[in-house]
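# What follows is a protein structure lacking sequence information:
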């Protein structure tokens, strides 16, 4: 679980990113989730955009995709979802999160 300080840090890092995946009128499916899992392992932080023709709520899509991919939902703003997952491979780790206050 991410703290508020960690989420704020990740939001600032994600600000300049462009969305990697798009969710359209078909919604989410297993194939999309699999591709997100593979991409987030390398990137750690990514944006996903929800197209205007998608009938599902972006917040619901964000929660669903985050849970299925084993990632943390950082933010849903408008139709943009930001996800974070710490890379399991040491060489792919690029992001250093602020320490959680005790």
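The structure has been received and is ready for your questions. Computed from a prediction, not measured in an experiment: that's the story for all the values here. Numbering: from 1, shown residues only.

# For the rest of this, base every contact and every neighbour count on C-alpha atoms.
OK.

# where do the strands sit along this protein?
With DSSP state E as the definition, the chain shows strands at residue ranges 21-23, 45-50, 72-77, 80-84.

# alright, now check it against this:
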């Protein structure tokens, strides 16, 4: 993605609330399942990563992107914004279509 697309996605994501929280157990099979469902429905989501230090949070964000084939649009503190285009976006659920 180019800088203009990333800026647009960050602008949309600014008003979103985290829909997935990663805590003590880290990345589990259920987390990946929920993440894939959320990305398929909403395309652009915020995730709260409540784990140790900065490096661990970055590793978890990278692992989530790898496991879900998503792109990390932004990561600030303990919040990451992930994007993956849906195969058939639903206009009522897709954060991209709702905020155009």
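In hand now; what should we look at? The shown structure was predicted, so the numbers you read here are calculated from the model rather than taken from an experiment.

# Just give the TM-score of the two.
Remark: TM-score between the superposed chains equals 0.83 [TM-score structural alignment, normalised by the length of structure 2]; 93 aligned residues with a Cα RMSD of 1.7 Å.

# returning to that earlier point: distance to residue 32 of structure 1 and mean neighbour count added to the strands of structure 1, as CSV?
Formatted as CSV, the strands of structure 1 follow (distance: least, Cα to Cα, whole Å; neighbours: other Cα atoms under 10 Å):
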stretch, distance to residue 32 of structure 1, mean neighbour count
strand 21-23, 8, 18
strand 45-50, 11, 23
strand 72-77, 16, 20
strand 80-84, 14, 23
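
# got a markdown table for these, with distance to residue 31 of structure 1 too?
Converted to a markdown table, those look like this (distance: least, Cα to Cα, whole Å):
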| stretch | distance to residue 31 of structure 1 |
| --- | --- |
| strand 21-23 | 12 |
| strand 45-50 | 15 |
| strand 72-77 | 19 |
| strand 80-84 | 17 |
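
# between those strands, which gets nearest to residue 9 of structure 1?
For residue 9 of structure 1, the closest of the strands of structure 1 is strand 72-77, at 9.9 Å, according to Cα to Cα.

# and the closest one, how far from structure 2 on average?
Here strand 72-77 of structure 1 is compared with structure 2 after superposition; its mean distance to the aligned residues, by mean Cα distance after the TM-score superposition for structure 1, is 0.7 Å.

# Now do that strand against strand 45-50: the angle between them, please.
Relative orientation of strand 72-77 of structure 1 with respect to strand 45-50: 50 degrees, computed using axes from the mean of the first three to the mean of the last three Cα atoms, to 10 degrees.

# mind checking how far the closest residue to residue 95 of structure 2 other than its chain neighbours is from residue 13 of structure 2?
Nearest-residue entry for residue 95 of structure 2: residue 42, 5.3 Å, with adjacent residues in sequence omitted and distances by Cα to Cα, 6 or more residues apart in numbering. Relative to residue 13 of structure 2, residue 42 of structure 2 is positioned 11 Å away (Cα to Cα, to the nearest Å).

# and what of residue 4 of structure 2?
As judged by Cα to Cα, residue 4 of structure 2 and residue 13 of structure 2 stand 14 Å apart.
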